[in-house]
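[1] Below is the structure, and that's it, no one-letter string:
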């Protein structure tokens, strides 16, 4: 498996749902971002040491996060552990929001104590908004591969995975090919995580189907055709899968990132995860600090926690592949049992570029509704 060094970010779709309307930003000078030396700190040394950063963060007392579902890459446990470890209240807003919603929130709430302190973003949204990020290098900076971070510390890849098919083996036959999903046994059972014209995970699912059916990283047409066939066969259902729909049996087959599907294996004895050998679509998400964070010290402590061995292992516990996994494995600090339990992947990762993704997104916007509806 070549994910350790060759996996780079899969572009998330830039077209996302609009940010829900909210009240006008408060003119709250005391709580506005950019306060003091913490807002310009580029490493823990600017606080003296980690204890100094902890003290500064605890004085702020709060951290604002956004778009972090508790069942996504184990974020529920990540947030709880951070909060209890440092005695800092974590305010989690809009857990089901998309990447662009995070940026919209930062713009609309700028200058208030409600603005996001940190971001977790898909590639296209992250790279389009680097002017909004504060440069910061965590203590473990040198153990993060160069290809997974901005040289100046504006952003760092955090966790990643492969597009996969999760399925309840007690309800459907074993899956060894995407074409298996066209069989009568899968009638009314196959779900895709979101609308591919709006959601990055769903978009990557169509890319996976395309590559598996003779397409390439810049040709999504075969993937659209595949889902059209699924719908015609009555196998594709227009249901956005959740842990609840999986548990109830409403969506016994789910196309999603392998770490999200793997999380269901811990809940259901018969839940299996399949990554197509012929279409290993890979991707990482981006972590960044809001340059206008209302709690700049807490934001930096959050980053230190996420990229510590403890934080990386918490993502691993959610089935995600932490960016420092290779170094931690070599150092003996990774949870070896969890690491070994990651879904098996063979074949060279397929990683569309920004340009390829933009081209495929344009095709989807014109043809998805017509083909699949």
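    Nice, I can see it. Every value quoted in this text rests on a predicted model; they were computed, and no experiment measured them.

[2] Please make it C-alpha for all contacts and neighbour counts, starting now.
    Fine.

[3] ok, then the element right after the longest strand seen in the chain?
    Secondary structure of the chain per DSSP state E: the longest strand is strand 156-168. Counting by DSSP states H and E, the element after strand 156-168 in chain order, helix or strand, is strand 190-192.

[4] And the helices in this structure?
    3-6, 50-60, 75-86, 99-108, 123-127, 200-212, 221-232, 243-248, 258-265, 296-306, 309-317, 325-331, 336-340, 354-371 (DSSP state H).

[5] Dump these to CSV, plus distance to residue 153 and mean neighbour count.
    Formatted as CSV, those follow (distance: least, CA to CA, whole Å; neighbours: other CA atoms under 10 Å):
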stretch, distance to residue 153, mean neighbour count
helix 3-6, 19, 16
helix 50-60, 17, 18
helix 75-86, 22, 17
helix 99-108, 18, 21
helix 123-127, 13, 22
helix 200-212, 24, 26
helix 221-232, 36, 20
helix 243-248, 35, 14
helix 258-265, 26, 25
helix 296-306, 11, 26
helix 309-317, 18, 23
helix 325-331, 19, 15
helix 336-340, 27, 12
helix 354-371, 21, 17
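
[6] try this one side by side with the last:
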């Protein structure tokens, strides 16, 4: 987005309220693409490159479709702009249609449902884990060629959705106005009156969901129960310190949101908007999570969707996530193979002493709890 939106994907996000439909006009398109030997490949049912024959056959099938529909991919989010441009350069035969970069994970799914059967429906999704868990029926299973190098805890076993890039929940702040918070409770002090913002609503936005997760573990709770995190933000609201303004590039640049809970890679990017902007990952227990890639089961361009997945998990793009300040899913395997960009890896913020990553069940349970209690807690 030309700003950082209420994006529900990058860590976890859950939609428990209706979202506006994204109405797009278009016609249905076929899912079969010609294979190299002249036979037809059912791209929509392909679960790996081998179903096409070779990777070159997949490329040919995607080029024959000629388009890729993406949604909710902000160009200034984790280096998506450079990633999209590289795909366009590598495959000029495939037109990338970028729709609604500012919408949430929940709205991605709504767009797919609204436009089902149309050639304007999203081919692929980028989602927070909670939204992914709620919508597995919307996805087509697919395992990229680098599947075995992706940690098991970052992927659904059949390939319905797969973690791709992530980071740590952090606090960004204008150092010309505020001291660096050393603990979560520092934010309850009068110095932070009307200053602390979340990147969205935690019932819909992944970054905000993760902020509640961080507050939970920093309050000696566990990810089995987000109640301590909800309680913290309730206290922040009662203290008059919670700022209910959506965080964007412009709100950071103008000083409207001077203290922000967000992923470390997003907070770090605000340093170009405010020269005094600094980022802290709180000591102790840190909260980490990954955004997930998935293919629309009703993708109008199923071969291009699968080629896009292969592209995202390639060495080149995994290093581009790193360039954007995010931690790529294949970082360990690439480090071992010597294909990781060591200079970029060294620039990442130091990891906290202990890291927790929510399981599928923890994310689902937390989403349900937030849906029940968040609005009342911060009203």
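    Received, thanks. Computed from a predicted structure; not experimentally measured.

[7] Tell me how the two chains score on TM-score.
    The TM-score (TM-score structural alignment, normalised by the length of the first structure) is 0.88; 362 aligned residues with a CA RMSD of 2.4 Å.

[8] Alignment lookup: residue 51 of the first structure to the second structure.
    Taking TM-score structural alignment for the superposition, residue 51 of the first structure sits opposite residue 56 in the second structure.

[9] distance of its match from residue 310 of the second structure?
    12 Å (CA to CA, to the nearest Å).

[10] Also residue 364 of the second structure?
    Distance from residue 364 of the second structure to residue 310 of the second structure, counting by CA to CA: 28 Å.

[11] go on, residue 238 of the second structure?
    Distance from residue 238 of the second structure to residue 310 of the second structure, by CA to CA: 48 Å.

[12] ok, now residue 96 of the second structure?
    16 Å.

[13] burial count for the residue found closest to residue 64 of the second structure once you drop the neighbours it is linked to in the chain?
    In this structure, residue 64 of the second structure finds its nearest non-sequential neighbour in residue 33, 6.8 Å apart by CA to CA, 6 or more residues apart in numbering. By the measure other CA atoms under 10 Å, the count of residues near residue 33 of the second structure is 25.

[14] Residue 378 of the second structure pairs with which position in the first structure?
    In the first structure, residue 378 of the second structure lands on residue 372 (TM-score structural alignment).

[15] Would you check that its match makes contact with residue 228?
    Yes. Taking CA atoms under 8 Å as the definition, residue 372 of the first structure is a contact partner of residue 228 at 5.1 Å.

[16] who's in contact with the equivalent of residue 206 of the first structure over in the second structure?
    In the second structure, the residue paired with residue 206 of the first structure is residue 212, using TM-score structural alignment. When contacts are counted by CA atoms under 8 Å, 6 or more residues apart in numbering, residue 212 of the second structure is found next to 202, 226, 229, 230, 233.

[17] what's near enough to touch the aligned partner of the first one in the first structure?
    With TM-score structural alignment as the matching criterion, the partner of residue 202 of the second structure in the first structure is residue 196. Counting by CA under 8 Å, 6+ apart, residue 196 of the first structure touches 202, 203, 204, 205, 206, 364.

[18] if you skip the residues just before and after it, what's nearest to the second one?
    The spatial neighbour of residue 203 of the first structure that comes closest, neighbours along the chain excluded (CA to CA, 6+ apart), is residue 196 at 4.0 Å.

[19] do the same with the last one
    Counting by CA to CA, 6+ apart, the nearest residue to residue 364 of the first structure once its immediate chain neighbours are dropped is residue 197, at 6.3 Å.

[20] quick one: that neighbour from residue 369 of the first structure, how far?
    Counting by CA to CA - residue 197 of the first structure and residue 369 of the first structure are separated by 9 Å.

[21] Ok, residue 34 of the first structure next?
    Applying CA to CA to residue 34 of the first structure and residue 369 of the first structure gives a distance of 44 Å.

[22] can you check residue 294 of the first structure too?
    Applying CA to CA to residue 294 of the first structure and residue 369 of the first structure gives a distance of 41 Å.

[23] Could you tell me the end-to-end distance of stretch 209-225 of the first structure?
    9 Å.

[24] Dead centre of the first structure: give me the residue that sits there.
    Among the residues of the first structure, the one closest to the centroid is residue 285, at 4.8 Å (CA atoms, centre = their mean).

[25] And it, what's its match in the second structure?
    Match for residue 285 of the first structure (TM-score structural alignment): residue 291.

[26] for residue 332 of the first structure, same thing?
    Under the alignment (TM-score structural alignment), residue 332 of the first structure pairs with residue 338 of the second structure.

[27] And residue 73 of the first structure, by the same measure?
    Match for residue 73 of the first structure (TM-score structural alignment): residue 78.

[28] Quick check: chain neighbours aside, which residue is closest to its match?
    residue 324 (4.4 Å).

[29] do the same with residue 314 of the first structure
    Distances taken as CA to CA, 6+ apart put residue 78 closest to residue 314 of the first structure, at 6.2 Å, once the chain neighbours are dropped.
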